[in-house]
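> I'd like to go over a predicted model; first the sequence, then the structure.
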Amino acid sequence: MPSLKDVKMKIVGVGKTKQITKAMGMVASAKLRGAQSRIERFRPYAAKYRQVIGELAAKVDGVSHPLLTEHEEKKRCCIILVTSDRGLCGGFNAGIIAEGLRLARDRAAEGLEVSFLCVGRKGRDAIRKSDFALGTSFGDRMGSVDFPLASTVAVEVIHGYEKLELDEVWLVYGEFLSMAKQPPASLRLLPLKAPGAESGPDSGPQCEYVYEPSEARLLEDLLPRYVKVQVYSGLLDTAASEHAARMAAMDNATRNCDELINTLTLLYNKTRQASITSELIDIVGGAEALKG
C-alpha cells in the first residue's frame, strides 16, 4: 500500500493538472466564439458564390477555361491537408489525417502519383512519416487564419494545374457542423465541376442571371477566386472545429481529474485508517507486553 505522502502528492499533482485543463478549456471556448462567428458569416457568401459559378459554368463550353478542363491523361494528384498546429484536441487531427491518407491510397490505387500540401504542423508531421511525398507546407499559421494564406495555397495549385503539373487537386479539412460534431471532409477542387450540375441534369438553374461582360470573360476572373474561397472556407471550418474539439477534450480531462481526485482521496483515507489501526495495534501490544 502506498504511503500517505505519496498519495497526497498525487492528489496535489492531479489538482494542478485540473487547473491547467480547465484554463485551456476556457481559452478554447473564448477562441471558439470568434472562429464560429467567422465561419457562420462566410458560409452564405461561399454558398452564393458557388451558385453563381455553377450558373456561369453551365452556360459555357467546358474547354473555355483551363480550370474547367479535365486532363485526358491523369498522372499526378495533390491533396491539400488542413489540420491544426497544436494537439490536445482529442482525435480531431487523427481523423483528418486518416481521411487524407485514405484518399491518397484510393488515388494511388488508380495509378496517380500523390503528393500533399499541408497547412498545419500536425498534418505535416504525419505526412513526413508516411509513404507519400510532401510538397509545400505551412506550419504555425492556423492560429491566425486569413484570406492571404488561402490565396497563397490556391494560387500554387492553380498554377500547377494550368501548367499540367497537376491533374487533380483535393481539399481535406475538418467540417464544423456543431459544438459536438466536426467530421473530416474531402472536396475535389480541380478540375472544377460545375456546382449546379451536382443537383442533377433535370434540376435546371435556380435563378436566371444577366451577365456583363460575357460568361467566358467573367470566368477568367471568378474561377481562380472560387478556388481561393473554397480553400478559405476549409481553413475557417478547421479552425472552428479545432477549438470545439479542444474545448470538449479539456472538459473531459477536467472531469477525469475530478474522478481521479475522488479515487485518490478514498485511497488516502483508507491508507490513513490502516496506518492508525497499525499504530493502535502496536500500542495495545506494547501495553499487554508491559502487563505480562
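Arrived safely, thanks for sending.

> when you work out contacts or count neighbours from here on, use the C-alpha atoms and nothing else.
Noted.

> how close does residue 122 sit to residue 141?
Residue 122 sits 12 Å away from residue 141, going by CA to CA, to the nearest Å.

> neighbour count: these two, which is higher?
residue 122 (21 against 14; other CA atoms under 10 Å).

> so what's residue 121 up against?
83-86, 138-140 (CA atoms under 8 Å, 6 or more residues apart in numbering).

> buried subset of those?
Neighbour-count burial (16 or more other CA atoms under 10 Å) applied to the contacts of residue 121 gives 83-85, 138-139.

> which of the residues you listed fall in strands?
residue 138 (DSSP state E).

> which one of the buried ones among the contacts of residue 121 is nearest to residue 58?
Using CA to CA, residue 83 comes nearest to residue 58 of the buried ones among the contacts of residue 121, at 33.5 Å.

> give me the helices and strands touching the helix or strand harbouring residue 264, please.
For residue 264, the host element (DSSP states H and E) is helix 215-291. Applying 3 or more CA pairs under 8 Å, 6 or more residues apart in numbering; DSSP states H and E, one finds that helix 215-291 contacts helix 4-58, strand 76-82, helix 147-162, strand 168-174.

> next, the angle strand 168-174 makes with the third one.
Using axes from the mean of the first three to the mean of the last three CA atoms, to 10 degrees, one finds that helix 147-162 and strand 168-174 are set 150 degrees apart in direction.

> which parts of helix 147-162 are buried?
Here helix 147-162 shows 149-151, 153-154, 157-158, 160-161 as buried, counting by 16+ other CA under 10 Å.

> turn the residues you listed into a markdown table, columns for distance to residue 229.
Below are the buried residues of helix 147-162 laid out as a markdown table (distance: CA to CA, whole Å):
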| residue | distance to residue 229 |
| --- | --- |
| 149 | 11 |
| 150 | 8 |
| 151 | 8 |
| 153 | 11 |
| 154 | 9 |
| 157 | 14 |
| 158 | 13 |
| 160 | 18 |
| 161 | 17 |
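
> follow-up on the earlier one: any chance of JSON lines for the helices and strands packed on helix 215-291, columns distance to residue 218?
Shown next, in JSON lines, are those (distance: least, CA to CA, whole Å):
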{"stretch": "helix 4-58", "distance to residue 218": "8"}
{"stretch": "strand 76-82", "distance to residue 218": "26"}
{"stretch": "helix 147-162", "distance to residue 218": "17"}
{"stretch": "strand 168-174", "distance to residue 218": "22"}
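
> next up, a structure to set beside the first:
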Amino acid sequence: MPGVMDIKRKIKSVKNTQKITKAMKMVSAARMRKAEESMTNARAYANKIYELVGSMADRVEADSHPFLTARKEVKNICLAIITSDKGLCGAFNSNVVKKTLAFARENQGANIKLVCIGKKGFDFLGKKHFEVLSKYVSFGGKITYDEANEIGDRLVEFYMNEDADEVHIIHNEFKSTAFQVAKVTKVLPLSLEKKEAAADETDYIYEPQAEALLKEIMPRYINFTVFFSILESIAGEHGSRMVAMDNAARNAGEVISKLTLTFNKARQGAITKEILDIVNGAEALNG
C-alpha cells in the first residue's frame, strides 16, 4: 500500500485538477449560451434564404447556372471539414474525422481534397493521404460573417476552376447541449429538394428574371451556409466541452473519495502499528 504522504499528494493533485475542470465547465457554459444565441438568430435567415433560392431554382432550367448543373463525371470532391482549434471536448472532433473517413471510403473512385476549418481536423487528416487545398486554424471558437465569406468564396473558386466537381461540408449539427451529430451537407452543385407547389402557394413575378437574381443570391447562399455551419459547430464545441468537463469533475470527485478512503485506511494502519510497537515495548520492559 502507498505511503500516507504519497496518497495525500495524489489527493491534492486530483483536487487541483477538479478545480480546473469545474472552471472550464463554467467558461464553456457561458460561451455556449452566446454561441447558441448567435446560431438561433442566424437560423431564421438561413431558412429564408434556402426557401428563396429553392423557389427560384424551381423556375429556371437546371443548366442555366454552373451552381445548378451536376457534372457528368465526379473526379474530385472537396470536403470542408469543420472542427475545433482546441481539444478537451469529448468525441466532438473525432465524430467529424470518422464521418470524413467514412465519406472517403464510400467515394473511393474520387480524389478527396480537404479545406480544413479548425486545427484539430487539420492535425489529424492533414497527415493522411488527402490533399489539403486550404486551412483555417486560427478562429479560436468564434467567427465573423466576413471570415466565413472568405471561406465560401474559396470553395466557389475551387468549384469554378474545376479543382472540385462537388463541394461538401462536414460538421457537427447542434441538436442540444449534450448531443451533436456529424453531418454531411452538399454545397455545390446545389441540390435543393424539389417540392410540389401547394394549391394556395403564391407565384411571384421576378424582376429582373429569376436567372439573374440567382446569380446574385447563390454566392450569398453558399457563404451563409458556411457561416451557419461554423456557428452550429462552435455552439456544439462549447456544449460538448461543458459536458466533458462536467464528467471529468465528477470522475475526479470519485477518485478523491477512493483516495481518501485509502488514505484513512493507511493512516489507521500506521496508528495501529505504532500502538502495537508501544504495547510490545512496554511488555518487553515489564518482562
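Thanks, I have the structure now. Here the structure is a predicted model, which is why all the values come from computation and not from measurement.

> quick check: TM-score for this pair?
Laid over one another, the chains give 0.96 as their TM-score (TM-score structural alignment, normalised by the length of structure 2), with 287 aligned residues with a CA RMSD of 1.5 Å.

> rewinding a little: which residues do residue 122 and residue 141 of structure 1 both contact?
Joint contacts of residue 122 of structure 1 and residue 141 (CA under 8 Å, 6+ apart) are residue 85.

> circling back: give me the mean deviation of the helix holding residue 264 of structure 1 from structure 2.
In the superposition against structure 2, helix 215-291 of structure 1 averages 0.6 Å from its aligned positions (mean CA distance after the TM-score superposition for structure 1).

> what's the mean deviation for stretch 152-159 of structure 1 versus structure 2?
So stretch 152-159 of structure 1 averages 1.2 Å relative to structure 2 (mean CA distance after the TM-score superposition for structure 1).

> kindly name the residues of structure 2 that line up with that stretch.
Mapped onto structure 2 using TM-score structural alignment, stretch 152-159 of structure 1 covers residues 150-157.

> ok, stretch 173-182 of structure 1 next?
Under TM-score structural alignment, the match for stretch 173-182 of structure 1 is residues 171-180.

> how about residues contacting the matching stretch?
81-83, 92, 95-96, 181-184, 229-230, 232-233, 235-236, 239-240, 243.

> likewise for stretch 130-138 of structure 2?
85, 112-119, 122, 126.

> go with 6 Å
113-119 (CA atoms under 6 Å, 6 or more residues apart in numbering).

> relative to structure 1, which residues correspond to it?
Aligning stretch 130-138 of structure 2 against structure 1 (TM-score structural alignment) gives residues 132-140.

> same check, this time on stretch 228-235 of structure 2
Taking TM-score structural alignment, stretch 228-235 of structure 2 hits residues 233-240 over in structure 1.

> show residues contacting the matching stretch.
So stretch 233-240 of structure 1 is contacted by 32, 35-36, 39, 173-176 (CA under 6 Å, 6+ apart).

> apply 7 Å and report the result again.
Residues outside stretch 233-240 of structure 1 that contact it (CA atoms under 7 Å, 6 or more residues apart in numbering) are 32, 35-36, 39, 82-83, 142, 145, 173-176.

> one more: stretch 262-269 of structure 2?
4, 7.

> re the thing from before, got the end-to-end distance for the match of stretch 173-182 of structure 1?
From its first residue to its last, stretch 171-180 of structure 2 covers 9 Å (CA to CA).

> wait, a strand at residue 175 of structure 2?
Yes: according to DSSP: H, G, I helix; E, B strand; the rest coil, residue 175 of structure 2 belongs to a strand.

> what residues does residue 2 of structure 1 make contact with?
No contacts exist for residue 2 of structure 1 under CA under 7 Å, 6+ apart.

> sec struct for it, please.
coil.

> separation between it and residue 271 of structure 1?
Distance from residue 2 of structure 1 to residue 271 of structure 1, by CA to CA: 7 Å.

> for residue 216 of structure 1, same thing?
In terms of CA to CA, residue 216 of structure 1 sits 81 Å off from residue 271 of structure 1.

> neighbours around residue 34 of structure 2, how many?
Neighbour count of residue 34 of structure 2, defined by other CA under 10 Å: 14.

> what about the residue nearest to residue 49 of structure 1 when sequence neighbours are not counted, neighbour count?
In space, and not counting its chain neighbours, residue 49 of structure 1 is closest to residue 226: 7.3 Å by CA to CA, 6 or more residues apart in numbering. Look at residue 226 of structure 1: counted by other CA under 10 Å, it has 19 neighbours.

> kindly report the same for residue 196 of structure 2.
8.

> ok, the closest residue to residue 75 of structure 2 other than its chain neighbours - contacts?
Of all residues not flanking residue 75 of structure 2 in the chain, residue 110 sits nearest, at 4.8 Å (CA to CA, 6+ apart). Residues counted as contacts of residue 110 of structure 2 (CA under 7 Å, 6+ apart) are 74-77.

> now the buried members of the residues you listed.
Buried, going by 16+ other CA under 10 Å: 75-77, out of the contacts of residue 110 of structure 2.

> can I get those residues in JSON lines with distance to residue 256 of structure 2?
Compiled in JSON lines, those are given as follows (distance: CA to CA, whole Å):
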{"residue": "75", "distance to residue 256 of structure 2": "56"}
{"residue": "76", "distance to residue 256 of structure 2": "53"}
{"residue": "77", "distance to residue 256 of structure 2": "50"}
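
> which part of structure 1 lines up with the helix or strand residue 112 of structure 2 falls within?
If you go by DSSP H and E, residue 112 of structure 2 is part of strand 111-117. Mapped onto structure 1 using TM-score structural alignment, strand 111-117 of structure 2 covers residues 113-119.

> buried ones in stretch 32-39 of structure 1, by neighbour count?
32, 35-36, 38-39.

> make CSV out of the residues you listed and add distance to residue 46 of structure 1.
Listed next are the buried residues of stretch 32-39 of structure 1 as CSV, based on distance: CA to CA, whole Å:
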residue, distance to residue 46 of structure 1
32, 20
35, 16
36, 15
38, 12
39, 10
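
> before we move on, the earlier item: quick one: which of the buried ones among the contacts of residue 121 of structure 1 is nearest residue 196 of structure 1?
After measuring those against residue 196 of structure 1 - CA to CA - the closest member comes out as residue 83, at 28.9 Å.

> list the residues that contact the residue lying closest to the closest one once chain neighbours are set aside.
Of all residues not flanking residue 83 of structure 1 in the chain, residue 120 sits nearest, at 4.9 Å (CA to CA, 6+ apart). Going by CA under 7 Å, 6+ apart, residue 120 of structure 1 touches 82-85, 138-142.

> what's the most distant pair in those residues?
Going by CA to CA, the pair spanning the contacts of residue 120 of structure 1 furthest: 82 and 140, at 11.8 Å.
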